[in-house]
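Visitor: just coords:
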């Protein structure tokens, strides 16, 4: 029974760590945690009303995603990303994703592509309802799901890492400016072109989508978002 209690405790701790990580990602998206600013695990734990350990563990998870970086004896600094960084991330994604979408268009079955239709629907729904965390999750699943159809797991991992390093920037402002829904609808256009087997058009759509997202980032960053009230742990 002692081992069972220990396993139950570990599981509960891991669940709390995941909840904290989710809340911190939401705070990053909403602009509550500001780029360049250092936050301590005890300080954030006080906001959440929990101990510092799961917060520290969650911040280490975010550090592995490139969203924050440890600062010795102080806490974690929210990663700042320059316009040059964003340009380079977008260029790398285009070099990888555009031809891969073309390859996936050639070899994917109608069943495989239609399986991603509900995810494209989710993206539009979350954009319409201003649910940014849900939008990010569905957008990630859609793009990585399409790339996975090409059969290269390492390629999917690489793009996943690039997305983690660039996905947060300007998203809140895009939502406030009413630009997010139009970007969300482009996923249906891409899927329809792939289902039609139109390789050049699918590649062009993917390139345009990435370029569109990058230009929207630039517009959003011109108008900073004011910090919002802190959210409770587990809120969406």
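Guide: Everything's here; your move. Not measured: the values here are computed from a predicted model.

Visitor: C-alpha only now, for contacts and for neighbours.
Guide: Will do.

Visitor: chain center to the top helix by length along the chain: distance?
Guide: What stands out as the longest helix in the chain, according to DSSP state H, is helix 2-30. How far helix 2-30 lies from its chain's middle: 19 Å, per C-alpha atoms, centre = their mean, to the nearest Å.

Visitor: residue contacts, the residue nearest to residue 130 when sequence neighbours are not counted?
Guide: Distance criterion C-alpha to C-alpha, 6 or more residues apart in numbering; nearest residue to residue 130, sequence neighbours excluded, is residue 175 at 6.6 Å. Shown in contact with residue 175 (C-alpha atoms under 8 Å, 6 or more residues apart in numbering): 127, 130, 181.

Visitor: then this one, side by side with the first:
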């Protein structure tokens, strides 16, 4: 992400991430849980593809295939869904502003769905939380 946010970066930031963020947000009130889940996946796919890091994109896709496809545990409350929508927009805005420090902190919070200041510890239970831990560690290491 530091590379994406550097002033010398040649990465095109006029990305498909904003329309996917808008789609996710619009489905909060008017979509099904499955539509919301798919819109979230589409946003994250578009956002990760901005990095140009095909390996990271592939790792995340593989990790998603290893976990349950049921979106039931994705968000605990509607407030968390709404927070995720705000974070999606802010992630794109910070990327466009090339504010790597704030983007890194936001991505960490978004992945963990909480605030942390140190690399996360592995979860006690495997499953979706393990996928979040693996991805957050990979993101932490690459930032």
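Guide: The structure has been received and is ready for your questions. Keep in mind it's a predicted model, so treat the numbers as computed, not measured.

Visitor: how far away is the closest residue to residue 68 of the first structure other than its chain neighbours from residue 124 of the first structure?
Guide: Excluding the flanking residues, the one nearest residue 68 of the first structure by C-alpha to C-alpha, 6+ apart is residue 78, at 4.3 Å. Distance from residue 78 of the first structure to residue 124 of the first structure, counting by C-alpha to C-alpha, to the nearest Å: 29 Å.

Visitor: can you check residue 22 of the first structure too?
Guide: 21 Å.

Visitor: show me the strands in the first structure, by range?
Guide: With DSSP state E, the ranges of strands along the first structure come out as 38-39, 68-71, 75-78.

Visitor: mind checking what residue 93 of the second structure lines up with in the first structure?
Guide: Correspondence of residue 93 of the second structure to the first structure, assessed by TM-score structural alignment: residue 192.

Visitor: distance of that match from residue 215 of the first structure?
Guide: In terms of C-alpha to C-alpha, residue 192 of the first structure sits 24 Å off from residue 215 of the first structure.

Visitor: between the two, which one's more packed in?
Guide: Remark: of residue 192 of the first structure and residue 215, residue 192 carries more neighbours, 16 against 12, as counted by other C-alpha atoms under 10 Å.

Visitor: still on that earlier bit, more neighbours: which of residue 22 and residue 124 of the first structure?
Guide: Higher neighbour count among residue 22 of the first structure and residue 124: residue 124, with 23 against 19, using other C-alpha under 10 Å.

Visitor: OK, contacts around the more buried one?
Guide: So residue 124 of the first structure contacts 135, 181, 184-185 (C-alpha under 8 Å, 6+ apart).

Visitor: which one in the second structure is aligned with it?
Guide: By TM-score structural alignment, residue 124 of the first structure lines up with residue 25.

Visitor: again with residue 95 of the first structure
Guide: With TM-score structural alignment as the criterion, residue 95 of the first structure has no equivalent in the second structure.

Visitor: how much space separates the closest residue in space to residue 20 of the second structure that isn't next to it in sequence from residue 6 of the second structure?
Guide: Counting by C-alpha to C-alpha, 6+ apart, residue 20 of the second structure lies nearest to residue 43, which is 4.9 Å off, once chain neighbours are set aside. Distance of residue 43 of the second structure to residue 6 of the second structure, given as C-alpha to C-alpha: 22 Å.

Visitor: neighbour-wise, which of the two wins?
Guide: residue 43 (23 against 15).

Visitor: residue in the first structure paired with the more buried one?
Guide: Using TM-score structural alignment, residue 43 of the second structure lines up with residue 142 in the first structure.

Visitor: quick one: what's aligned to residue 28 of the first structure in the second structure?
Guide: For residue 28 of the first structure, no residue is aligned by TM-score structural alignment.
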